[in-house]
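**Student:** generate a structure from the sequence data that follows.
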Amino acid sequence: MRLYDRPYLILGATTLIWAGNAIASRLAIGHVSPMVLTTLRWVGTLTLMIAIAGAAFRSEWPVIRAHWKWLAVMGVVGFTGFNALFYISAVYTTAVNIGIIQGSIPVMVLAGAYLVYRTPVTGLQAMGIVVTIAGVALLAARGDLAVLTGLGFNLGDLLMLIACLGYAAYTVALRERPPISPRPFFLGLAIVALISSLPLVGIEIAHGTAQMPDLRGWLIILYVAVLPGFVAQLFFMRGVELIGPGRAGLWVNLVPVWSAVLGPLILGEIFAWYHAVALLLVLGGIAIAESGRR
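**Tutor:** Purely as a prediction, here's the structure:
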């Protein structure tokens, strides 16, 4: 059986690549600035997407043009906003924290679907949401109750939390996705992401904080453009095709696990007791919520 027909290998590789994005964001510090990284990432990903989806994009252009406003909002929130905040947060927090907070997206989506569409939420799902939120709060407070009461949160953790809330909103809104095939749809969002990232890099240049990539910076850009930006997206779409969106979505829960392994292994980050407890709460909350699925 070909690799592309093995859903568990594909989805496992997808989550490993996504966790590697957090590692890359930390390795980029001092070698390329966050907004330059964001823009050049989309240049690379867009180039690859045009090569494989350009013809389909042109054939579906009438439908894409009719829904361009919706695509613009989705691209700004789900792609540009998420990645910009993701890479900025890496300046202030660890890859382990980024991965654990990113792991809370599934329950954010669950809560968002209830708020927007009144999708029924069972008691177990509500309990899972509360447990996951407790895990994220513990992580942001670094295990110190005084941080919670004094609101002295790490800026990077807060930025990553906002990024995840935005991506959860994007995911919930996908329910209203227009009738566009997956690859042309992704190409359209990538075009929006590149265009909307240009003002951000302009602000970085105006403030004198822009840093063009050195050799290591270019290698990091190559990684985030090709693997998280391109390969992981195609792999995840293939995983959904093979086993369905519900079962494929559960694999996102592996991202914080991979991050908890890769952060200390590659970056030498400390894995403290509150990381372990937060990881258990986030994964446990998701498990509880999933056990309550209709």
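**Student:** please count neighbours and contacts with C-alpha atoms only from this point.
**Tutor:** Noted.
**Student:** does residue 129 touch residue 109 like I think?
**Tutor:** No. Between residue 129 and residue 109 there is no contact under Cα atoms under 8 Å: 10.0 Å.
**Student:** of the two, which one has the most company?
**Tutor:** residue 129 (24 against 20; other Cα atoms under 10 Å).
**Student:** how near is the closest residue to the more buried one other than its chain neighbours to residue 172?
**Tutor:** Of all residues not flanking residue 129 in the chain, residue 107 sits nearest, at 5.7 Å (Cα to Cα, 6 or more residues apart in numbering). Counting by Cα to Cα, to the nearest Å, the gap from residue 107 to residue 172 is 11 Å.
**Student:** isn't the residue nearest to residue 129 right up against residue 131?
**Tutor:** No. In this structure, residue 107 is not within contact of residue 131 by Cα under 8 Å, at 9.9 Å.
**Student:** what sits against the residue nearest to residue 129?
**Tutor:** Neighbour list for residue 107: 128-129, 132, 286, 289 [criterion: Cα atoms under 8 Å, 6 or more residues apart in numbering].
**Student:** quick check: the farthest pair among these?
**Tutor:** 132 and 289 (9.4 Å; Cα to Cα).
**Student:** more crowded one of those two?
**Tutor:** Counted by other Cα under 10 Å, residue 132 and residue 289 do not tie: residue 132 has more neighbours, with 31 against 25.
**Student:** give me the next element, helix or strand, following the strand or helix carrying the more buried one.
**Tutor:** Secondary structure assignment for residue 132, by DSSP states H and E: helix 123-140. Moving toward the C-terminus from helix 123-140, the next helix or strand (DSSP H and E) is helix 145-150.
**Student:** beyond the helix or strand hosting residue 19, next helix or strand please.
**Tutor:** Here residue 19 sits within helix 7-27, counting by DSSP H and E. Per DSSP H and E, the first helix or strand lying C-terminal to helix 7-27 is helix 34-59.
**Student:** between that following helix and helix 7-27, how big is the angle?
**Tutor:** 140 degrees (axes from the mean of the first three to the mean of the last three Cα atoms, to 10 degrees).
**Student:** one more, so I can put them side by side:
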Amino acid sequence: MKQRRIYLFLILANLFWAGNYIFGKMVVSELTPVQMTFFRWTIAICILFPISQIVEKPKWKEVWKKWPILLLMGLLGVIGYNFLLYVALRFTSSLNASLVNAMNPALIVCFAALFLKEPLTLSRMVGLLMSLIGVLLVLTNGQLGMIFRTVYNVGDMLMLAAISVWTAYSLLGRRIKEIPPIAAIAVSALLGLFVLVFFLPTSGNPFPLNGRVVIGILYIGLFPSILSFIFWNAGIREIGASRAGVYMNLITVFTAIMSVAMGNPVHLSQIIGGLIVFAGVYVTTLKV
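**Tutor:** Just a heads-up that it's a prediction; the model follows:
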């Protein structure tokens, strides 16, 4: 029963993150990435701290003793990944961003082997290569021969940087098992905001209070910021970064469904590239 609950948590986490691509694309035309990240996590920490106190009753003094690693997690998972994602969405589609993001599980597997000494089997190496080929199909619009002479979409390249940052965040999450997950997210988000606030004065126009922006910010502040992070961190602690990472493929599936439902086109190169990435991540799970 506990295993089923963890798998459900991971599915829901990625469903809400898929919505982040859709709503993020909708809002990024009216807010700067710094503003989006700041307002998103301001909403989140106002809820995360009370939830943690009610559900986990953490020893806050012990939690704050881990502030260096929590600050690093805040800089990576709270500021770094989200900032890069929202900048990327200014230049690329939500579906393309999620397709590049689909390579993340394979990266997590390889870096978990490198830094956490998780076994790196032949199947995982082959899976990473397949995932890389799939992402390159997306980046080159299906023309792999253009790899060394094409000008890549800036948004797609920023997404490659974003998934590298997220990989580092996921691996760090394994090193604070003694801290309750919600408390860890709350403190890391708060520390991240302390840094981000210094960039707000240079982030552009004032916050526009229209319905489109309010709905978008409320969604990304509540669902991907609170529920997804809680579910994701709970999953990593129970089944490990490598196994949990496989579920990140669902982001692309959910994003594609939402994009099609909203009338956005899906191209053949995106479908083929996505399928190869999925196949590559599946191969990484084989015990060979």
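**Student:** what does the superposition give as a TM-score?
**Tutor:** Once superposed, chain against chain, the TM-score is 0.89 (TM-score structural alignment, normalised by the length of structure 2); 285 aligned residues with a Cα RMSD of 2.5 Å.
**Student:** return the member of the contacts of residue 107 of structure 1 nearest to residue 25 of structure 1.
**Tutor:** Nearest member of those to residue 25 of structure 1, counting by Cα to Cα, is residue 132, at 24.2 Å.
**Student:** right, and the closest one touches residue 287 too?
**Tutor:** No. The pair residue 132 of structure 1 / residue 287 is not scored as a contact, 9.8 Å apart, by Cα under 8 Å.
**Student:** picking up where we left off before, from residue 97 of structure 1, how far out is the residue nearest to residue 129 of structure 1?
**Tutor:** On the measure of Cα to Cα, residue 107 of structure 1 and residue 97 of structure 1 end up 17 Å apart.
**Student:** repeat for residue 68 of structure 1
**Tutor:** Distance from residue 68 of structure 1 to residue 97 of structure 1, counting by Cα to Cα: 35 Å.
**Student:** neighbour count for the two, which is higher?
**Tutor:** Between residue 68 of structure 1 and residue 97, counting by other Cα under 10 Å, residue 97 is the more crowded of the two (28 against 16).
**Student:** what's near enough to touch the more buried one?
**Tutor:** Contacts of residue 97 of structure 1 (Cα under 8 Å, 6+ apart): 139, 157, 275.
**Student:** mind putting the residues you listed into JSON lines with distance to residue 197 of structure 1?
**Tutor:** Shown next, in JSON lines, are the contacts of residue 97 of structure 1 (distance: Cα to Cα, whole Å):
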{"residue": "139", "distance to residue 197 of structure 1": "29"}
{"residue": "157", "distance to residue 197 of structure 1": "22"}
{"residue": "275", "distance to residue 197 of structure 1": "32"}
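**Student:** quick one: the helices in the stretch 51-200 of structure 1?
**Tutor:** Ranges of helices in the stretch 51-200 of structure 1, per DSSP state H, counting those that start in this stretch, are 61-66, 68-74, 82-92, 95-102, 105-117, 123-140, 145-150, 155-173, 182-206.
**Student:** return the most buried member of the ones you listed.
**Tutor:** Ranked by average neighbour count under the criterion mean count of other Cα atoms under 10 Å, these are headed by helix 95-102 at a mean of 29.
**Student:** run the angle between that helix and helix 82-92 for me.
**Tutor:** Going by the same axes, to 10 degrees, helix 95-102 of structure 1 makes 140 degrees with helix 82-92.
**Student:** got the angle for helix 95-102 of structure 1 vs helix 123-140?
**Tutor:** Counting by the same axes, to 10 degrees, helix 95-102 of structure 1 lies at 160 degrees to helix 123-140.
**Student:** helix 95-102 of structure 1: average distance to aligned residues in structure 2?
**Tutor:** Mean deviation of helix 95-102 of structure 1 relative to structure 2 after superposition (mean Cα distance after the TM-score superposition for structure 1): 1.2 Å.
**Student:** contacting residues for the closest residue to residue 20 of structure 2 other than its chain neighbours?
**Tutor:** Leaving out its chain neighbours, the residue that sits closest to residue 20 of structure 2 by Cα to Cα, 6+ apart is residue 220, at 5.8 Å. Going by Cα under 8 Å, 6+ apart, residue 220 of structure 2 touches 19-20, 23-24, 40.
**Student:** please report how far the residue positioned nearest the centre of structure 2 lies from residue 101 of structure 2.
**Tutor:** Structure 2 has residue 166 as the residue nearest its centroid, 6.1 Å off, counting by Cα atoms, centre = their mean. Distance of residue 166 of structure 2 to residue 101 of structure 2, computed by Cα to Cα: 10 Å.
**Student:** repeat that for residue 50 of structure 2.
**Tutor:** To residue 101 of structure 2, residue 50 of structure 2 is 31 Å away according to Cα to Cα.
**Student:** ok, the contacts of residue 220 of structure 2 in structure 1: which stay?
**Tutor:** Retained in structure 1 by both residues aligned by TM-score structural alignment, their matches' Cα atoms under 8 Å are the following of these: 20, 23, 40.
**Student:** I figured the second one was touching residue 213, is that so?
**Tutor:** No. With contact defined as Cα under 8 Å, residue 23 of structure 2 does not reach residue 213; the gap is 9.2 Å.
**Student:** isn't residue 143 of structure 2 up against residue 135?
**Tutor:** No. Taking contacts as Cα under 8 Å, residue 143 of structure 2 lies outside contact range of residue 135: 11.6 Å.
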